[in-house]
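Participant: Take this sequence and fold it.
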Amino acid sequence: MNLDIAYANADFIPNGLDFPAKWQKMAGDFRSSHKNLRLDLPYGEDASNAFDLVLPDGMAKGLVVFVHGGYWMAFGRRDWTHLAAGAVGQGYAVALPSYPLAPDARIAKITKAVAAAIDAAADQVAGPIHLAGHSAGGHLVARMNCIDVPLSCRDRIARIMPISPLSDLRPLMRTKMNNTLHLDEAEAQAESPALNNHRVGIPTTVWVGADERSAFLDQARDLTLVWPEAELTIAPNRHHFDVIAPLADPDSDMVAILLGRDQRPKSSSAR
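Facilitator: Presented below is the predicted three-dimensional model:
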């Protein structure tokens, strides 16, 4: 199997290369229209150690943290602001962190940076915390369920939603991406949520699109098979780039489940 093809997304999505520009425009439009923002809040000394906070009208019911994807190599907090609209519309604050990117940072360092960002955001907003992340971000929020990750606010986390997560990193060592990621066997093992037996047991909903590459469907299923606390939702007619779109809709099933307003069987489908 050619793993470079197995983990390629844009080549197998109609107009796939157009999505980043669309995301940036939607994010910018949302920032222009939503004035209750706190931008560039630091959580460390590096320039990438910052997050944006989108606040609802009135007192926040709690905090949602969205961790972006990009194979740990691309994007930042300003590319995804529009995805805060769903949770903000339900009365929650939403934090969107940037983090150091490969090759300047190994994945283990990125994991620790995301934990620090979540702790810093938790200091800004009281109440329960709900974590969502897409692709590499799905990996990173899943790692927050593992006890080896230093996370002071973990007892406040109500639910984790890894969306199209990379849960077993070992296959990536056999891709060209590893020229940038520099994964070795020890790091791939230690940083793979599906291989980590030392967990807190936080309720987890693994979400994946039915039209995704089979490698991502397998990664999502594998995580739910080995984590008893994890449920699987396979969203019909969604691919890797539009599977996150319902986060921008306050009335979507994705937002309802993330916020704990809807419960489903262990394996289900949703819009």
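Participant: alpha carbons only for contacts and neighbour counts from here, please
Facilitator: Noted.
Participant: mind listing the strands in this protein by residue range?
Facilitator: 37-42, 50-54, 63-67, 93-97, 129-134, 157-163, 204-209, 230-235, 267-268 (DSSP state E).
Participant: What helices and strands are in contact with the first one?
Facilitator: In this structure, strand 37-42 packs against strand 50-54, with contacts taken as 3 or more C-alpha pairs under 8 Å, 6 or more residues apart in numbering; DSSP states H and E.
Participant: hmm, back to that, now render the strands of the chain as CSV, adding distance to Asp251 and mean neighbour count.
Facilitator: Below are the strands of the chain laid out as CSV (distance: least, C-alpha to C-alpha, whole Å; neighbours: other C-alpha atoms under 10 Å):
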stretch, distance to Asp251, mean neighbour count
strand 37-42, 22, 16
strand 50-54, 18, 24
strand 63-67, 16, 28
strand 93-97, 16, 29
strand 129-134, 17, 26
strand 157-163, 17, 25
strand 204-209, 17, 27
strand 230-235, 15, 23
strand 267-268, 18, 13
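Participant: is it possible to export the ones you listed to TSV including distance to Met26?
Facilitator: TSV is the format used below for those (distance: least, C-alpha to C-alpha, whole Å):
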stretch	distance to Met26
strand 37-42	16
strand 50-54	15
strand 63-67	16
strand 93-97	15
strand 129-134	17
strand 157-163	20
strand 204-209	21
strand 230-235	22
strand 267-268	29
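Participant: one more, for comparison:
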Amino acid sequence: MNYDEAYSNADFIKGAEAYPKRWAADAASWREKADARLDIPYGTHARQRFDLFSPKGIPRGLVVFVHGGYWLKFDKSLWSHLAEGAVARGWAVAMPSYRLAQEVCIADITRDVRSAVLAAAAQVAAPIVLTGHSAGGHLVARLLCADANLPADVAERIVGAVPISGVADLRPLMHTAMNKIFDLDEAAATAESPALQPLALTVPTTVWVGADERPVFLEQSEALATAWNVPLHIAPGLHHFDVIDDLQNPESGLMETLLGGG
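Facilitator: Below is the predicted model:
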């Protein structure tokens, strides 16, 4: 297998180069009209910040969305518009940035997201749902693992999770050029693979992936759903870059799965 090709998304999506500019524009437009508190710190690093988008009135709950980018790029500013669906349903949404793999290891990024969730939970006293896309799907799945050691007062508030198009087994990434940055060996890759770790929080969880994604992402999603014995939803007609669009639509199947009756 050519692992670099197998794990490349942009090379197989028509017009892929246009997506980041579109995301940035849509996110900036949403922030202008949203009730937003930006750059709330959860640590001392410049990237250890999260944005919090609030509905009118008392929030029914808190969604934490963690962005993707192969742990190598992007930040919270590109994804603000994806809070629209949850906010319309009366939920607050926290979107953190985190340190990137050029500076820290993936285990450190997992710890960043853990800290972000704890900080966001302190801002909104309500049930919590975790979701994230690509690398973010991996990161929110990691928080359900036993070694995340979430404090009991936060863990008991987590009522659901939807990892979207994540990498659940990091061992294949050891064979990609990206591993020059990740520096994963067998032990580190295994430790950071949700599909290979004990599940600690048995909250309602659905693994979500686009039907038109690269075969390895379908395989990764199936591996996580199988390991955890949770539902797998394969969204028809969607690829790795547009599988998250339905987070903007409060009536979408993705939002219904994420929030249920909430």
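Participant: quick one: contacts for the residue nearest to Arg199 of the first structure when sequence neighbours are not counted?
Facilitator: Closest residue in space to Arg199 of the first structure, ignoring its immediate chain neighbours: Cys146 at 4.3 Å, by C-alpha to C-alpha, 6 or more residues apart in numbering. Cys146 of the first structure makes contact with 193, 196, 198-200, according to C-alpha atoms under 8 Å, 6 or more residues apart in numbering.
Participant: Buried members of those residues into ChimeraX, please.
Facilitator: Selecting only the buried entries of these in ChimeraX, with 16 or more other C-alpha atoms under 10 Å as the criterion:
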select :193,196,199
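Participant: farthest-separated two in the contacts of Cys146 of the first structure?
Facilitator: Pairwise distances across the contacts of Cys146 of the first structure (C-alpha to C-alpha) peak at 12.1 Å, for the pair Pro193 and Val200.
Participant: Does Ile110 of the first structure touch Asp104 like I think?
Facilitator: No: Ile110 of the first structure sits out of contact with Asp104 when judged by C-alpha atoms under 8 Å, with a separation of 9.9 Å.
Participant: Quick one, which of the strands of the first structure gets closest to Val243 of the first structure.
Facilitator: strand 204-209 (5.7 Å).
Participant: So what angle separates the directions of that closest one and strand 230-235?
Facilitator: Counting by axes from the mean of the first three to the mean of the last three C-alpha atoms, to 10 degrees, strand 204-209 of the first structure lies at 20 degrees to strand 230-235.
Participant: mean shift of strand 204-209 of the first structure relative to the second structure?
Facilitator: Following superposition, strand 204-209 of the first structure is found to deviate from the second structure by 0.4 Å on average (mean C-alpha distance after the TM-score superposition for the first structure).
Participant: What span of the second structure is that strand aligned with?
Facilitator: Aligned by TM-score structural alignment, strand 204-209 of the first structure falls on residues 205-210 of the second structure.
Participant: what's the spacing between that stretch and its chain's center?
Facilitator: Mean-position distance between stretch 205-210 of the second structure and its chain equals 11 Å (C-alpha atoms, centre = their mean, to the nearest Å).
Participant: residues in contact with it?
Facilitator: Outside stretch 205-210 of the second structure, the residues touching it (C-alpha under 8 Å, 6+ apart) are 160-165, 217-218, 221-222, 224-225, 230-240, 243, 257.
Participant: Please apply the same query to stretch 23-36 of the first structure.
Facilitator: Defining contact as C-alpha under 8 Å, 6+ apart, one finds that stretch 23-36 of the first structure is touched by 37, 54-57, 78-83.
Participant: The residue nearest to the spatial centre of the second structure: what's it in contact with?
Facilitator: For the second structure, the residue nearest the mean C-alpha position is Gly132 (1.5 Å; C-alpha atoms, centre = their mean). Gly132 of the second structure sits next to 64-68, 138-140, 162-164 when contact means C-alpha under 8 Å, 6+ apart.
Participant: mind redoing it with 6 Å?
Facilitator: Residues counted as contacts of Gly132 of the second structure (C-alpha atoms under 6 Å, 6 or more residues apart in numbering) are 65-67, 163-164.
Participant: how about the nearest residue to the aligned partner of Gln102 of the second structure in the first structure, chain neighbours excluded?
Facilitator: Under the alignment by TM-score structural alignment, Gln102 of the second structure pairs with Pro103 in the first structure. Closest residue to Pro103 of the first structure apart from its sequence neighbours, by C-alpha to C-alpha, 6+ apart: Thr180 at 5.1 Å.
Participant: Can you get me a residue count around the counterpart of the one you found in the second structure?
Facilitator: Matched to the second structure by TM-score structural alignment, Thr180 of the first structure sits across from Ile181. Under the neighbour criterion other C-alpha atoms under 10 Å, Ile181 of the second structure is assigned a count of 14.
Participant: Repeat that for Leu143 of the second structure.
Facilitator: Leu143 of the second structure: 24 neighbours (other C-alpha under 10 Å).
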